[in-house]
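Student: Prediction below, plus the sequence it came from.
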Amino acid sequence: MNPLYPIEWAVAWLMVKFHALLSTFMNPDAGLTWVLSIVGLTVVVRTLIIPLFVRQIRASRAMQMVSPELQAVQKKYKGKTDQDSRAKMAEETMAIYKEAGASPFSSCLPMLLQMPIFFGLFRVLYNKLPDAAAGKPFGPLTEQLATSASESPFFGSVTIANSFLVSGDGGITTKIVAGFIIACMSGVTFFTQKSLTMKNMPKAALEGPMASTQKMMLYMLPFIYVITGPGMPIGVLIYWLTTNIWTFVQQYIVISAAPTPGSAAEKERQARINAKREKKGLEPLDFAPPKTISAEPEPEAQIRVQPSSKGKGGKKLSDEEKLERARELRAKATEERSKAREAAGETPNPPSQGGSVLNKGAKKKRKK
């Protein structure tokens, strides 16, 4: 039994239902009606996996944010090949993943879930559509609908069943249309991957083996489209292009609303917010993180203690010796002032009696 049969049937059913809805105001036998039916199918699929896409963005962000820690663990156990070291390395790596809420497999979930749908659509357009047109209807895809889908042109003579390698009646026009769609797919995927890995990551996360892998994927995915695209029916290419555009827009919204801290996207968001505030006449917001204040009190500044006075020989003076030196300096200053007055022709004031008494008392004290 074909494991993709339920998916193929669901894909055909959705495509037929969208065709019936569009046929109420469009030509049912126009190729554009079938193209928009595939676009509607893509929108339904991508809407259902929005939660997984948001999880993919967060997982990819967390994986790159913990890249420096993973490098530290790898450096710690570099050259150690024994079983205990390998077990400890795996244990520490998983602990980092768990603490950051990252998973190496979460970023692949949306793509893995879309692959069965992609292959189901491929088989419907590549196998079931010609079979149904030849008289072997498949589920809701009747012979009449299959003939309309496979023969209704949407650009010249190009139909959704043609491909770059099997151009059909379109000839060179089919190759040009298919090549244009493949080029658009590659370009959209490149810019999507670039905004995710370069713009939405801080500088610290753009180093190491994981960042190198992301940069390599930046160029590998568009190259894969160039290799595999020519063999795909144009209907599948339209589905692929639509889902890539959806991913780009969805990712742009998520990154603009919640960019990674420290990334270029966060700086752009802050600039946009301040530009809007400036137009309203408000002051710009300061997005700089507040400085951490330590709970411990700062150490008090040491008070410098003046050294005690010393004599000429370096010996410390006693209090009496300090007092005697102060008296000698005061007497010397008084004598110099008296000489200056005599030189100027002024009569010096006689010393007061109280002062002589004090001097006599001081002399007696010195004699004792």
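Tutor: That came in fine, so what should we check first? Residues are numbered from 1 along each chain as shown.
Student: make it CA atoms for all contacts and neighbour counts henceforth
Tutor: Will do.
Student: Run through who's touching the helix or strand where residue 95 lies.
Tutor: Under the criterion of DSSP states H and E, residue 95 resides in helix 83-100. Residues from elsewhere that reach helix 83-100 (CA atoms under 8 Å, 6 or more residues apart in numbering): 62, 63, 66, 69, 70, 73, 74, 77, 80, 103.
Student: tell me which residues of it are tucked away?
Tutor: For helix 83-100, burial by neighbour count (16 or more other CA atoms under 10 Å) applies to 89, 92, 93, 96, 97.
Student: Would you reformat these as JSON lines and include distance to residue 338?
Tutor: As requested, the buried residues of helix 83-100 are exported to JSON lines (distance: CA to CA, whole Å):
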{"residue": "89", "distance to residue 338": "93"}
{"residue": "92", "distance to residue 338": "91"}
{"residue": "93", "distance to residue 338": "92"}
{"residue": "96", "distance to residue 338": "89"}
{"residue": "97", "distance to residue 338": "92"}
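Student: what's the closest of those residues to residue 334?
Tutor: residue 96 (84.4 Å; CA to CA).
Student: Tell me how far the closest one lies from residue 12.
Tutor: 44 Å (CA to CA, to the nearest Å).
Student: cool, and residue 51?
Tutor: Distance from residue 51 to residue 12, by CA to CA: 25 Å.
Student: ok, the two, which is more surrounded?
Tutor: Remark: of residue 51 and residue 12, residue 12 carries more neighbours, 23 against 11, as counted by other CA atoms under 10 Å.
Student: ok, structure two:
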Amino acid sequence: MLDFFGDIGGAIMAPLYYVISAVLVGFHTLFGGIFGEASGVAWVLSIIGLTLVIRIALIPLFVKQIKSSRNMQLIQPKVRELQKKYGHDREKLAQETMKLYKDSGTNPFASCLPILLQMPIFLALFRLIDQAAKNPEVERGLMTTQLNEQFGDAVFLGAKISDTFLNTDDLGVRVLAAVLVLAMTATTFLTQRQLMSKNMPADALSGPYAQQQKMLLYVLPVVFAVGGIAFPVGVLFYWTTSNLWTMGQQFYVIRNNPAPGTPAAQAKEDRDRAKAERKGIKTPAMLEEERLAAEAEARRQEQTQARQQPQRQTRSQRNNAQRNKKKR
């Protein structure tokens, strides 16, 4: 597995080595001065710092991902209508579906961009750790031979940062690697489930898109669990930290800007209502409810008055009424 990555990309990966190593060395200079240059704590914190820098840089793409995912959810009823209408004509269905995506400003592939852009970074970090352990004399980016030796030999909680579950017979190292693999797998699952359980309207929980999301909910964690046993401890720290960042980002967005018609939207409306009542003010939703209630009351009163208002009689009806009155 380690050799599989090899010198992937060659010259294409070289710029990434410089960028990643520059950030990594920068954080190591900071934390190395506190915990010691060869300290495993310094290198783990440097990897976490690298992760945070990358995720901050990807925030604009994350915003696009959220918007695209939300649009995908909201247009699912229209997608199902198209499937019913053009189910017999696949070419026409594809054309109309793409037109719907374009008109609604939805990119069905936007949700994959953050993870796709992270993969080269992940591979570059993987390679830096692997080479630091195997061939420290090979310098990549700003990682000198001395830094490679420190990086490859750095020990954190009894395990080298370059250790994997598969390349060690040390029980303690395997336990730590297994815990990190489980943490990576669990956070991957929870980030997917967070979106489906909180920020998807009921009518978007069925259909092909929903089925695809449900499949990814279980397939991705399995893929990471199987592949994770070959990841160095340092890479496991990177991916777990990245997942925790994603969970925090999603929690903030779902809580403060949920998709309409979702449990998160209802929860936000309830919070806003309770907050407004404490302050003695009215939210837009409360004002809208009052407006609708006033309109309903006005219609009810109009209907009541119409039933109670006496009907106008014709001349013939008035004459007959007078004759009947005289007879009595």
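Tutor: Ah, there it is. Here the structure is a predicted model, which means the values were calculated and not measured.
Student: one step back: of the contacts of helix 83-100 of structure 1, which pair is most distant in space?
Tutor: Greatest spacing in the contacts of helix 83-100 of structure 1, by CA to CA: 62 and 80 (27.1 Å).
Student: which of those two has more neighbours?
Tutor: Applying other CA under 10 Å to residue 62 of structure 1 and residue 80 shows that residue 62 carries more neighbours, namely 20 against 12.
Student: mind checking the SS state of that one?
Tutor: Using DSSP: H, G, I helix; E, B strand; the rest coil, the secondary structure recorded for residue 62 of structure 1 is helix.
Student: Please say which position in structure 2 it maps to.
Tutor: By TM-score structural alignment, residue 62 of structure 1 lines up with residue 71 in structure 2.
Student: State the distance from residue 198 of structure 1 to residue 132 of structure 1.
Tutor: 47 Å.
Student: Now do the same contact list for residue 205 of structure 2.
Tutor: For residue 205 of structure 2, the contacting residues are 196, 211, by CA under 8 Å, 6+ apart.
Student: Next one: it from residue 112 of structure 2, what distance?
Tutor: Distance, residue 205 of structure 2 to residue 112 of structure 2, using CA to CA: 19 Å.
Student: for residue 207 of structure 2, same thing?
Tutor: 20 Å.
Student: same deal with residue 118 of structure 2?
Tutor: In this view, residue 118 of structure 2 and residue 112 of structure 2 are 10 Å apart by CA to CA.
Student: Looking at the two, which is more packed in?
Tutor: Neighbours of residue 118 of structure 2 and residue 112, each counted by other CA under 10 Å, are more numerous for residue 118; the result is 17 against 12.
Student: three-state assignment of the aligned partner of that one in structure 1?
Tutor: Matched by TM-score structural alignment, residue 118 of structure 2 corresponds to residue 114 in structure 1. Residue 114 of structure 1 carries the three-state label helix when classified by three-state DSSP.
Student: need the contact list for residue 114 of structure 1.
Tutor: Contacts of residue 114 of structure 1 by CA under 8 Å, 6+ apart: none found.
Student: where do the helices sit along structure 1?
Tutor: For structure 1, applying DSSP state H gives helices covering 5-22, 31-48, 50-65, 67-76, 83-100, 109-123, 129-133, 143-151, 172-194, 209-228, 234-257, 264-279, 319-343, 353-367.
Student: which of the buried residues of helix 83-100 of structure 1 lies closest to residue 218 of structure 1?
Tutor: For these, the residue nearest residue 218 of structure 1 by CA to CA is residue 97; the value is 23.7 Å.
Student: which one in structure 2 is aligned with the closest one?
Tutor: By TM-score structural alignment, residue 97 of structure 1 lines up with residue 101.
Student: before we move on, what about residue 201 of structure 1?
Tutor: Looks like residue 201 of structure 1 aligns to residue 200 there (TM-score structural alignment).
Student: any idea how far the match of residue 62 of structure 1 is from residue 24 of structure 2?
Tutor: For residue 71 of structure 2, the distance to residue 24 of structure 2 - CA to CA - is 37 Å.
Student: Over to residue 31 of structure 2?
Tutor: 10 Å.
Student: what is in contact with these two at once?
Tutor: Common neighbours of residue 31 of structure 2 and residue 24 (CA under 8 Å, 6+ apart) are residue 46.
Student: So residue 43 of structure 2 sits against residue 153, correct?
Tutor: No. With contact defined as CA atoms under 8 Å, residue 43 of structure 2 does not count as touching residue 153 (10.3 Å).
Student: out of those two, which sits in the busier spot?
Tutor: Neighbour count, other CA under 10 Å: between residue 43 of structure 2 and residue 153, residue 43 has more, with 29 against 19.
Student: Name the nearest residue to that one, sequence neighbours excluded.
Tutor: Of all residues not flanking residue 43 of structure 2 in the chain, residue 28 sits nearest, at 6.2 Å (CA to CA, 6 or more residues apart in numbering).
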